[in-house]
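In: Compute the structure for the input listed below.
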Amino acid sequence: MLYPTPVAKLIESFSKLPGIGIKTATRLAFHTLSMSDEDVNDFAKNLLSAKRELTYCTICGNLTDQDPCAICQDETRDDQVLLIVESSKDVSAMEKLNEYRGRYHVLHGLISPMNGVGPDDINLKTLVTRLMDSEVSEVILATSATADGEATAMYISRILKPAGIKVTRLARGLAVGSDIEYADEVTLLRAIENRTEL
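Out: Predicted structure coming up:
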């Protein structure tokens, strides 16, 4: 079905968002058109405000509206432990736990030779510089359990080992509530390797 040009452009804009197919984009476009002018203006203002006012922390690389970010300014944090994550979304997920009290370093992606992303294309140079001038004794690698996540973790581990810094990886295994019969071989292997004593 052909839509008027403004609607088609709106659908195209929504479809550029990750995980949004053409059907969902169409539904979002028509929902937006049914909103009040005030709500649409607020939505547009919030979108532009987020785009213009947010930046990356010059210390850890986390998305922030102040530099350095609130986490890097927090003097109660443990300076000896550094958790390396792929994105700012991962920082938010860890902070929701309210258990981790160390520092963060955000990579803004993963090494992915298949996609032409090398070590120089992610936030690794600042990590090395940061570790030279710090008291970090342990680096926790919290990259995803994908081929790119594993490759990135191995690369970082190799460059940090000579510095005498303890490098650990988040445990992997079965999710709570999952059935063993439905788990893939890699997940089962990780579950066996990361078993704990009761």
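In: From here on, just use CA atoms for contacts and neighbour counts.
Out: Noted.
In: Now the spatially most central residue of the chain. Nearest residue, chain neighbours left out?
Out: Against the mean C-alpha coordinate of the chain, by C-alpha atoms, centre = their mean, the closest residue is residue 87 at 2.2 Å. Excluding the flanking residues, the one nearest residue 87 by C-alpha to C-alpha, 6 or more residues apart in numbering is residue 108, at 5.1 Å.
In: nearest residue to residue 30 other than its sequence neighbours?
Out: Residue 30 sits nearest to residue 7 (C-alpha to C-alpha, 6+ apart), 8.0 Å away.
In: For burial, what's the neighbour tally of the one you found?
Out: By the criterion of other C-alpha atoms under 10 Å, residue 7 has 15 neighbours.
In: same deal with residue 48?
Out: Each residue near residue 48 was counted by other C-alpha under 10 Å, and the total is 11.
In: ok, now residue 110?
Out: Quick note: residue 110 (other C-alpha under 10 Å) scores 25 neighbours.
In: Look at residue 107 and say how many residues are nearby.
Out: For residue 107, using other C-alpha under 10 Å, the count is 25.
In: Just say helix, strand or coil for residue 99.
Out: Recorded secondary structure, residue 99: coil (DSSP: H, G, I helix; E, B strand; the rest coil).
In: Residue 93 versus that one, what's the distance?
Out: Separation of residue 99 from residue 93 (C-alpha to C-alpha, to the nearest Å): 11 Å.
In: One more: residue 38?
Out: Taking C-alpha to C-alpha, one finds residue 38 at 32 Å from residue 93.
In: Contacts for the longest strand belonging to the chain, please.
Out: In the chain, taking DSSP state E as the definition, the longest strand is strand 78-85. If you take C-alpha atoms under 8 Å, 6 or more residues apart in numbering as the criterion, strand 78-85 is touched by 91, 101-107, 134-143.
In: Next step: those residues restricted to strands.
Out: Among the contacts of strand 78-85, the ones falling in strands (DSSP E) are 102, 103, 104, 105, 106, 138, 139, 140, 141.
In: Residue 77 and residue 101 touch, don't they?
Out: Yes. Residue 77 lies in contact with residue 101 (C-alpha atoms under 8 Å); the separation is 5.3 Å.
In: Also this sequence, please, to line up against the first:
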Amino acid sequence: MKNPPALEQLIAALKVLPGVGPKTAQRMAFHLLQRDKTGADKLARALDRALNHLTHCERCNTFSETPLCSICADPERRPDQLCVVEMPADLMTLEQAKCYQGLYFVLMGRISPLDNIGPKEVNLDKLMVRALDEVVEEVVIATNFTAEGEVTAHMIAELLKGRGPKVSRIARGLPVGGELEYVDLSTLAQAVYERKSLTAQSDPSTPPG
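Out: As a prediction, this is how the structure comes out:
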């Protein structure tokens, strides 16, 4: 017996969520339709509103309902610091840690050649325009310590090398392979405070001291 077309369409739509397979999507669909029609209606309305009202902030590229998000529009933020993160969730995690008072740029992804995601797909051209506006003095790279995040951080550092702003990387107090969204706030704050410069790399063959 096949499901009704409307039910199949709902299940297929739920499968687009990360980590949701066919069985989980089917359980979600049954729950929304049978147990929580009010919740289903709220979900539908919220998705419709988000799709029709959200756009990207003109300066930092995060989601916003206005041309400038609340952070970019805040005159109390430091305009000379620009923190580069992968996703809006990373921005929110840094804000919760209360360790940074500058502005942001959200890549909306990370470079991943295996997934055909290159510099263009993560808005590196837009980042360069933002970082080289003659106001930014330091670019703090806060991409995740995954293989893709490290590749992205390296490419950003190379693109900015010798072009004005100091480039730093948040410290490795974060676990290798870890993602900012899931790191405890005190560890994240310490990583930001102990960020390392990427513009004056020492020769690895030269002993310290």
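In: returning to what we had before: what's the mean deviation for the longest strand of the first structure versus the second structure?
Out: Compared with the second structure after fitting, strand 78-85 of the first structure deviates on average by 0.9 Å (mean C-alpha distance after the TM-score superposition for the first structure).
In: And the helices in the first structure?
Out: With DSSP state H, the ranges of helices along the first structure come out as 5-15, 22-34, 37-53, 70-73, 88-97, 125-132, 147-160, 185-193.
In: TSV for those, including distance to residue 167 of the first structure?
Out: Listed next are these as TSV, based on distance: least, C-alpha to C-alpha, whole Å:
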stretch	distance to residue 167 of the first structure
helix 5-15	40
helix 22-34	42
helix 37-53	35
helix 70-73	21
helix 88-97	18
helix 125-132	12
helix 147-160	6
helix 185-193	17
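In: Between the ones in strands among the contacts of strand 78-85 of the first structure, which sits nearest residue 34 of the first structure?
Out: residue 106 (38.5 Å; C-alpha to C-alpha).
In: what sits against that closest one?
Out: Applying C-alpha under 8 Å, 6+ apart, the residues contacting residue 106 of the first structure are 60, 61, 62, 84, 85, 86, 87, 88, 91, 123.
In: Just confirm the last one contacts residue 108, I think it does.
Out: Looking back up the chat, that one is residue 123 of the first structure. Yes. Judged on C-alpha under 8 Å, residue 123 of the first structure makes contact with residue 108 at a distance of 6.2 Å.
In: quick one, which of the two is more surrounded?
Out: Higher neighbour count among residue 123 of the first structure and residue 108: residue 123, with 18 against 15, using other C-alpha under 10 Å.
In: Spatially nearest residue to the more buried one, not counting backbone neighbours?
Out: Computed as C-alpha to C-alpha, 6+ apart, the closest residue to residue 123 of the first structure that is not its neighbour in sequence is residue 107, at 4.5 Å.
In: Please name the residues that touch the one you found.
Out: Contacts of residue 107 of the first structure by C-alpha under 8 Å, 6+ apart are 61, 84, 85, 86, 87, 122, 123, 124.
In: same check, this time on residue 65 of the second structure
Out: Contacts of residue 65 of the second structure by C-alpha under 8 Å, 6+ apart are 53, 54, 55, 56.
In: what's the closest of those residues to residue 167 of the second structure?
Out: Nearest member of the contacts of residue 65 of the second structure to residue 167 of the second structure, counting by C-alpha to C-alpha, is residue 56, at 24.7 Å.
In: Can you report how many residues neighbour that closest one?
Out: 16.
In: In this structure it contacts residue 63, no?
Out: Yes. Assessed by C-alpha under 8 Å, residue 56 of the second structure is found in contact with residue 63 at 4.7 Å.
In: Tell me how many other residues crowd residue 149 of the second structure.
Out: Other residues close to residue 149 of the second structure by other C-alpha under 10 Å number 23.
In: Ignoring the adjacent residues along the chain, who's closest to the aligned residue in the first structure for it?
Out: Per TM-score structural alignment, the equivalent position to residue 149 of the second structure in the first structure is residue 149. Among residues not flanking residue 149 of the first structure along the chain, residue 143 sits closest, at 5.0 Å (C-alpha to C-alpha, 6+ apart).
In: how much space is there between residue 79 of the second structure and residue 97 of the second structure?
Out: Distance, residue 79 of the second structure to residue 97 of the second structure, using C-alpha to C-alpha: 19 Å.
In: For stretch 54-73 of the first structure, buried residues please.
Out: Across stretch 54-73 of the first structure, burial judged by 16 or more other C-alpha atoms under 10 Å covers 55-57, 59-64, 67-69, 71-72.
In: ditto for stretch 116-133 of the second structure
Out: The neighbour-count check on stretch 116-133 of the second structure (16+ other C-alpha under 10 Å) flags 118, 119, 122, 123, 124, 126, 127, 130, 131 as buried.
In: CSV please, covering those and showing distance to residue 27 of the second structure.
Out: Shown next, in CSV, are these (distance: C-alpha to C-alpha, whole Å):
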residue, distance to residue 27 of the second structure
118, 36
119, 38
122, 34
123, 37
124, 40
126, 41
127, 41
130, 44
131, 46
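In: List the residues that contact the closest residue to residue 127 of the second structure other than its chain neighbours.
Out: Spatial nearest neighbour of residue 127 of the second structure, excluding adjacent residues (C-alpha to C-alpha, 6+ apart): residue 105 at 6.9 Å. Each residue near residue 105 of the second structure by C-alpha under 8 Å, 6+ apart is listed here: 59, 60, 61, 62, 82, 83, 84, 85, 127.
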